[in-house]
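Q: No sequence on hand, only this structure:
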């Protein structure tokens, strides 16, 4: 069955209402003639109007929100269907539908901005330590024992601590819900406090059953959610930058050696 968006686009093509080319947009849609700085003084689009224009009743969809787009001359319309939110754009003249994402030209070529968290908010008492506990740079990694990319990153971590005695890694076990056996494995590893068991898990070996009762894993799951971590591996650098996914050793070292400039409070 086609999605609401694909059906909607087909419908708009049929009635010649759809245009994805800005060149085809009418001058009326983008001319601020007679408008003040607030475009809503001259233009308006209600949820009822948007629903009628988008034929939402045919697709059991609901218009949830309407606001001015970052691009002048367009309304940004959020439509909900089957629990999913679809973002569409309607021009001020209400003649064209635009589907897609607007990217500022100044952002092209730039990497995504990394989230920054507070490393001090992450307890390390029960974390697995790889490296010297007195190392200057402490890096925290959220790992899943059944995560192949975690296993790949683990090899890079072992390489880094061999080359750099001033860098240590603290491993927090974070079993993903999609890995049904990971919770028991993570618990067994935490109970034993063993990096070797973690490496056995990465190697596909059978781990012993947990031999203790601990709330460490549940606490890690809660903490990861609070920090906005949804996947593994997730690496927290000493300056708080949060790196999602696998990162090669050389890149990781460069990031550790190039911390963010500390923010100075303005007087």
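A: Ah, there it is. What you see is a predicted model; the values in this text were computed from it and never measured.

Q: from here on, contacts and neighbour counts on C-alpha atoms
A: Fine.

Q: show me where the stretch 51-200 of the chain has strands.
A: Taking DSSP state E, counting those that start in this stretch as the test, the strands found in the stretch 51-200 of the chain are 62-68, 74-81, 84-91, 97-99, 115-116, 128-130, 137-143, 167-173.

Q: Okay, buried residues for the third one please.
A: Put plainly, it is strand 84-91. 86, 87, 88, 89, 90, 91 (16 or more other Cα atoms under 10 Å).

Q: I'd like the residues you listed as TSV, with distance to residue 222 appended.
A: Output for the buried residues of strand 84-91, formatted as TSV (distance: Cα to Cα, whole Å):
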residue	distance to residue 222
86	29
87	31
88	34
89	37
90	40
91	43
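
Q: hmm, back to that, can you put the strands of the stretch 51-200 of the chain in a markdown table and add distance to residue 244?
A: Converted to a markdown table, the strands of the stretch 51-200 of the chain look like this (distance: least, Cα to Cα, whole Å):
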| stretch | distance to residue 244 |
| --- | --- |
| strand 62-68 | 31 |
| strand 74-81 | 28 |
| strand 84-91 | 24 |
| strand 97-99 | 29 |
| strand 115-116 | 10 |
| strand 128-130 | 19 |
| strand 137-143 | 10 |
| strand 167-173 | 14 |
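
Q: Specify the stretch among those strands that is closest to residue 27.
A: Closest to residue 27 of the strands of the stretch 51-200 of the chain, according to Cα to Cα: strand 84-91, at 10.6 Å.

Q: ok, back up a step: wait, which of the buried residues of strand 84-91 is closest to residue 216?
A: Distance to residue 216 across the buried residues of strand 84-91 (Cα to Cα) is lowest for residue 86, with 38.3 Å.

Q: check contacts around that closest one.
A: Shown in contact with residue 86 (Cα atoms under 8 Å, 6 or more residues apart in numbering): 5, 78, 79, 80.

Q: Next, format those residues as TSV and append distance to residue 232 and neighbour count.
A: Converted to TSV, those look like this (distance: Cα to Cα, whole Å; neighbours: other Cα atoms under 10 Å):
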residue	distance to residue 232	neighbour count
5	32	17
78	30	19
79	31	24
80	29	18
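
Q: Below is structure B, check it against A:
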């Protein structure tokens, strides 16, 4: 009897151990976040650069820093404290993931604006035609006036801009329809020019347009707003960057 009782206790302890192993901290965090906000998709849960916290990414949103108990979290960015000031910290794993994703992109799926001369760098830009800073970036593809002086644009500096669609209001929104119109047009560049210059364009639709796929892809890249610039080294620059500053960042 005692022997059978001992065997039973060991079996229960073994089952408890297996159960504990099956419910990892990462699983616990995903479960808690998903129960709190079932309308969000959470992914990439792993230990964060800050000891004691885990990080989880909201697809199409920010990175969250969560306690192991999944009862508290911080939403925002991490900054490295350096001698010259504060610098935005980027997760090396995310940078590598972006490099691999960017390498898998097909240029034909983008709307590209290339330099007439040598292309020194290619930058993918997630864009929305109803975004003011996106329109500002587009207006500076070639030389432009700034404060009474003429400055070189992105193409003038050897930077090729390849646009990807990212309707901030989501797939099915009026912004998404405008982007679909550009990608379905016979002359994609001219149509995107007109849309970004707030000119009227006849609405078009077509099968296999990439807007929904680009929007999903933006979530994988960690895009949460536009413009979002994916650099050749896998880093992402959130927001508008003037041409000469971007050239400096790219080292060209």
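A: Yep, that arrived. Since the model is a prediction, treat every value here as computed from it, not as a measurement.

Q: Count the residues that sit near residue 218 of structure 2.
A: 22 (other Cα atoms under 10 Å).

Q: Which residue in structure 1 aligns with it?
A: Residue 218 of structure 2 maps onto residue 224 in structure 1, with residues paired by TM-score structural alignment.

Q: What count of nearby residues applies to the closest residue to its match other than its chain neighbours?
A: Spatially, and ignoring its direct neighbours in sequence, residue 224 of structure 1 is nearest to residue 230 (7.2 Å; Cα to Cα, 6 or more residues apart in numbering). Neighbour count for residue 230 of structure 1, taken as other Cα under 10 Å: 14.

Q: Residue 158 of structure 1: which of the strands of the stretch 51-200 of structure 1 is closest?
A: Closest among those, once you apply Cα to Cα, is strand 128-130, at 7.6 Å.

Q: on that earlier part again, which two among the contacts of residue 86 of structure 1 are spaced furthest apart?
A: 5 and 78, at 11.8 Å, using Cα to Cα across these.

Q: For residue 225 of structure 2, give me its contacts.
A: So residue 225 of structure 2 contacts 168, 238, 239 (Cα under 8 Å, 6+ apart).

Q: Report the buried members of the residues you listed.
A: Buried among the contacts of residue 225 of structure 2 by 16+ other Cα under 10 Å: 168, 238.

Q: All the helices of the stretch 151-252 of structure 2, in order from the start?
A: 174-184, 188-196, 211-221, 243-250 (DSSP state H, counting those that start in this stretch).

Q: can you tell me what part of structure 1 the shortest one aligns to?
A: The one in question is helix 243-250 of structure 2. Mapped onto structure 1 using TM-score structural alignment, helix 243-250 of structure 2 spans residues 249-256.

Q: mean shift of that stretch relative to structure 2?
A: Superposing on structure 2 and averaging over aligned pairs (mean Cα distance after the TM-score superposition for structure 1), stretch 249-256 of structure 1 comes out at 0.9 Å.

Q: Report how many residues lie close to residue 231 of structure 2.
A: 21.

Q: ok, now how distant is the nearest residue to residue 25 of structure 2 once chain neighbours are set aside from residue 22 of structure 2?
A: Distance criterion Cα to Cα, 6+ apart; nearest residue to residue 25 of structure 2, sequence neighbours excluded, is residue 68 at 6.2 Å. Per Cα to Cα, to the nearest Å, residue 68 of structure 2 is found 16 Å from residue 22 of structure 2.

Q: Could you do residue 96 of structure 2 as well?
A: 28 Å.

Q: Also residue 32 of structure 2?
A: According to Cα to Cα, residue 32 of structure 2 stands 16 Å off from residue 22 of structure 2.

Q: Which one's more surrounded, these two?
A: residue 32 (15 against 10).

Q: ok now do that one, which residues does it touch?
A: Residue 32 of structure 2 is in contact with residue 70, counting by Cα under 8 Å, 6+ apart.

Q: how does it look with 6 Å?
A: Not one residue lies near residue 32 of structure 2 by Cα atoms under 6 Å, 6 or more residues apart in numbering.

Q: Grab the nearest non-local neighbour of residue 50 of structure 1.
A: residue 63 (7.2 Å).

Q: Distance check, that neighbour against residue 81 of structure 1.
A: In terms of Cα to Cα, residue 63 of structure 1 sits 9 Å off from residue 81 of structure 1.

Q: So for those two, which sits in the more crowded spot?
A: Between residue 63 of structure 1 and residue 81, residue 63 has the larger neighbour count (other Cα under 10 Å), namely 22 against 17.

Q: aligned partner of that one in structure 2?
A: Residue 63 of structure 1 maps onto nothing in structure 2, by TM-score structural alignment.

Q: ok, residue 63 of structure 1 touching residue 79?
A: Yes: between residue 63 of structure 1 and residue 79 there is a contact under Cα atoms under 6 Å: 4.4 Å.

Q: just checking, residue 235 of structure 2 touches residue 95?
A: Yes: with contact defined as Cα under 6 Å, residue 235 of structure 2 reaches residue 95; the gap is 5.5 Å.

Q: what's the matching residue for residue 137 of structure 2 over in structure 1?
A: Counting by TM-score structural alignment, residue 137 of structure 2 lines up with residue 153 in structure 1.

Q: Tell me how far the closest residue to that match other than its chain neighbours lies from residue 70 of structure 1.
A: Distances taken as Cα to Cα, 6+ apart put residue 246 closest to residue 153 of structure 1, at 5.6 Å, once the chain neighbours are dropped. Distance of residue 246 of structure 1 to residue 70 of structure 1, computed by Cα to Cα: 33 Å.
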